[in-house]
Structures are given as C-alpha cells and as structure tokens.
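*Asks:* Sequence and predicted structure are below.
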Amino acid sequence: MNDLRSEDARKGVQEKRRQDDLVVDLSLLFARAMRANPNTCFDNVIDMMVHYLPEAFSAAGKLVEGWYVVDLEDEVVLNEHGWYTLPDGRILDPTVVILVPPERPVYYFAGVERTYQEVKTILQQKEAWFPYIRCVGTYGDDGLGHPDYAAAYEAARKKALALAHASKLPKRMTFLTAQDLEEPQEAMGLQVRLFIVQEER
C-alpha cells in the first residue's frame, strides 16, 4: 500500500482525515444553526465556540489554527484553515461540511491550538483577527516563524505535492491563505453546499 503521508506527518505533525476524524452530523448542525459562511472558517469556529454553546466549549477542546488539503478531481488545494478539536481528537468543522462535497478527501494539519479562554481574551483585543498566529506579529506576516505552524504548513505542503503527483497526470496545485477572497475558491470548484439536517419523525 502506498503511504502518501508526508515525512513530517509521520514524525510529529499528525495528519487527520475528514473521513476518519470529522464529526459530520454535529458539524452540519452547527453550520445550519449559525448559517455558517463557507469562506470564513475562523468566524464560523469562533461563533460556534463563543456564541452558540459556550458552556460546552469552555470546558475542553481547542480552536486550531492550521492547514487543510483538499484533493479535488483535477486539483489539490492547500488552504490555511481554522477548526475545533474535541478532547478525544475528533474534529468539528462547520465550514468544510458546507464548502467541500462529502466525497472529496480532506486532510487536516494542526499548527497552533487555543483554549476557549485564550480565544475569549484575544477577542477582547482591538484589531485582533484570526489566524492569530499571523495577527500577533511575533512570527511574521505569514505566521511561519512559529515552529509548530511552520511544521504544519510543511506537512500540508508535502501532502499536497504527494497527492498532486499520485495520479498519472499530475494535478494542478493551489495554495491559499485565510485572507484570500472567495473568488479564487469558487473558481477552483469549491462550491457552497449547505446540507440541511432534519430530525426523523
């Protein structure tokens, strides 16, 4: 079997897969309740943590600033991304469930994790924005001066390269940051798909 995980992922940066680690039903429920926007991942995860169910999120789990890789039919996309990790390591992501069709593989690479209290403190600062690793200024404009964030990026980049070259004809690769506009995402075929979850009667 061909192991497409990067060396960084095998050594320390843990690669998580949407198919294995994402809690889809709960992510969709939050996306629907919040009317999540598909291109504002940090706003979505912060709304989920701080505004919609703070009593649950304040106890455990973390907001993650990192990267994800989406393996599309003719393209591989590496994107700076924010999501929530439960204490058991599973992921809540109200953005990916409305942005990327369910059959598309998505791989997560965590860079920096922040507790509920840390997120609340950051939100009280004027001019603060997420990913905070880039806003704080200590680690450069791209945040890659932080060793964990840089390691997550490098693992995601290597994963994107491996996926792009795994097919007979190499796929095009696109690298996006959290500040990129919606148009590039729409142009590459990442479509808004809102799934309505209803209770069975």
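*Replies:* Yep, it's here. Numbering: from 1, shown residues only.
*Asks:* switch to C-alpha atoms for all contacts and neighbour counts from now on
*Replies:* OK.
*Asks:* what about Leu169, how many residues close to it?
*Replies:* For Leu169, the neighbour count with other Cα atoms under 10 Å is 9.
*Asks:* ditto for Leu26
*Replies:* Neighbours around Leu26, by other Cα under 10 Å: 15.
*Asks:* Show me the contact partners of stretch 39-46.
*Replies:* With contacts defined as Cα atoms under 8 Å, 6 or more residues apart in numbering, stretch 39-46 is touched by 31, 34, 36-37, 63, 81-84, 93-95, 99, 119, 130-131, 178, 182.
*Asks:* now swap in stretch 91-105 and tell me
*Replies:* Contacts for stretch 91-105 (Cα under 8 Å, 6+ apart): 17-19, 21-24, 26-28, 30-31, 36-41, 44-45, 70-72, 83-86, 190-195.
*Asks:* Comparison target, given below:
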Amino acid sequence: MNSHGDHTQVQGRAWSEHEYMLSFFISMQVGAVWGHCYENAYPLFFAIPELFDPHGLFIEGWIVFEDTDRVVLMEHGWLLSRQQYIVDPTIVLAVEISQPVYYYPGVSRARAELEALENEFFPHVRFSGYRDDGMQHAGYLAAYESALQKARSMLSEKKTFVEVKATLLPSQDEVVSQSSDFGVIVVQRNGGGPHGQERG
C-alpha cells in the first residue's frame, strides 16, 4: 500500500535465496552499513532505475528473524523492485542465506512520493501525524501486530525476544532535540548531509 492507499503487500513473506543474493550483491556494491536501513535503501531506489522503475516501492515496516538465542522484531526499511522482489541491502549484513527473514510492510511509497521526501526523517510514518511511533497509521499498526504475533510464535525456552525500534545515536544531540528522541535519519539521494543513525 502507499501511505494512504490500499494494503496490497503480503504480510509475513519470507524472502527467497534469489532475493538474498540480489540484496547481498547490491549491498556490497553500494557499501551498505548495518544499522542504516533507511539511509541504505533511499538512495538505492534512485541509483538503479532499471530495477525500481516504474513500479518499485520503498517500504517502512517490520521484520522478524532469529539467530542462535534470540528472536528479533525490528522496525526496518527496505525496497521492492518493479518485479516485486525484496531488495534489502542492510539485513544481509547480519543474517546468512539460510536464515529466514519475514517481512511485514506497513507503509509503501512510490517514486513520486519519495522524491518529495528527500531531506525528511524516516521512518516517515512517525512524522506524518500518526503519533510519535506511527501506530495511528492503520497499516503500520497492523504490520507491527502481525510481526509481533510471528515473533511470539517463534519463541522457545532457549530463545529470548528482542524488539528493535529505529532510534538516533546519542551523539546526534542536535537532531534528537528536534525530534523528541525518536527520530531516525534525514535521507538524501546522494547520501550526503546530516544523518542520524537508526538501529534497524
């Protein structure tokens, strides 16, 4: 769905090996950095138009994955190609190809909307009148609730639950003071300018 449209993305979709390899290759090419999911994804959308035009999407939502002793629910940003492949240059830096990652899209943004949001904070749903956590947006809330249910279903005695929400690093005092401690990053197509760092 776009930020105001119908919910068309599948909730809880696990990505394929093909999507992992595509994301890994792109991540290595662009020098993606762990913990900067929105900053990694935003300029990538414009850098490879043959992959994302005309129907590609920038997604704000949640992912669920597990490792040796944790089940992680993470606020996250990624892309969908024009052929609806998941392109996630960030999570490939933390998981192996054999580790399932489940995607829960909350807000989807097409190119025209993304162009208008350059130099804005992300996840932008938090800065669009849907409360500080974005949870007054029906799609974002539904994605979170579905992701939380999935994470709980994966828990066992040997696994602890970890929820990761986008946040600024403590050193970003100026940006924090402007965004009530929950802002994330200011995105730009060329990667320049002032940036907070989101953990997700």
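*Replies:* Yes, it's here. Everything numeric in this text was worked out from a predicted model, so none of it was measured.
*Asks:* Show me the helices in structure 2, by range?
*Replies:* 17-30, 37-47, 49-52, 111-116, 138-154, 173-179 (DSSP state H).
*Asks:* Where does the last one end up in structure 1?
*Replies:* Right, the one you point to is helix 173-179 of structure 2. Aligned by TM-score structural alignment, helix 173-179 of structure 2 falls on no residue of structure 1.
*Asks:* helices or strands next to that helix in the packing?
*Replies:* Applying 3 or more Cα pairs under 8 Å, 6 or more residues apart in numbering; DSSP states H and E, one finds that helix 173-179 of structure 2 contacts no other helix or strand.
*Asks:* any idea how far that helix is from the chain center?
*Replies:* 21 Å (Cα atoms, centre = their mean, to the nearest Å).
*Asks:* The residue nearest the centre of structure 2: what's its closest spatial neighbour, skipping adjacent residues?
*Replies:* Against the mean C-alpha coordinate of structure 2, by Cα atoms, centre = their mean, the closest residue is Gly77 at 1.2 Å. Computed as Cα to Cα, 6 or more residues apart in numbering, the closest residue to Gly77 of structure 2 that is not its neighbour in sequence is Glu60, at 4.8 Å.
*Asks:* pretty sure the one you found contacts Ala110?
*Replies:* No. In this structure Glu60 of structure 2 lies outside contact range of Ala110 using Cα atoms under 8 Å: 11.8 Å.
*Asks:* neighbour-wise, which of these two wins?
*Replies:* Glu60 (25 against 20).
*Asks:* contacting residues for the corresponding residue of structure 1 for that one?
*Replies:* Using TM-score structural alignment, the partner of Glu60 of structure 2 in structure 1 is Glu65. Residues near Glu65 of structure 1 by Cα under 8 Å, 6+ apart: 80-83, 110-113, 131-133, 149.
*Asks:* Please indicate which of those residues has the highest neighbour count?
*Replies:* Gly82 (31 neighbours).
*Asks:* What's that one aligned with over in structure 2?
*Replies:* Gly82 of structure 1 maps onto Gly77 in structure 2, by TM-score structural alignment.
*Asks:* Could you report the distance from Pro147 of structure 1 to Lys62 of structure 1?
*Replies:* Per Cα to Cα, to the nearest Å, Pro147 of structure 1 is found 19 Å from Lys62 of structure 1.
*Asks:* and the two? which has more neighbours close in?
*Replies:* Neighbour tally, Pro147 of structure 1 and Lys62, criterion other Cα under 10 Å: the higher count belongs to Lys62, 24 against 13.
*Asks:* Do I have it right that the more buried one meets Glu113?
*Replies:* Yes. Because the distance of 5.7 Å satisfies Cα under 8 Å, Lys62 of structure 1 is recorded as touching Glu113.
*Asks:* hmm, back to that, from Asp88 of structure 2, how far out is the match of Gly82 of structure 1?
*Replies:* Gly77 of structure 2 is 8 Å from Asp88 of structure 2, by Cα to Cα.
*Asks:* Same question for Glu66 of structure 2.
*Replies:* Distance from Glu66 of structure 2 to Asp88 of structure 2, by Cα to Cα: 17 Å.
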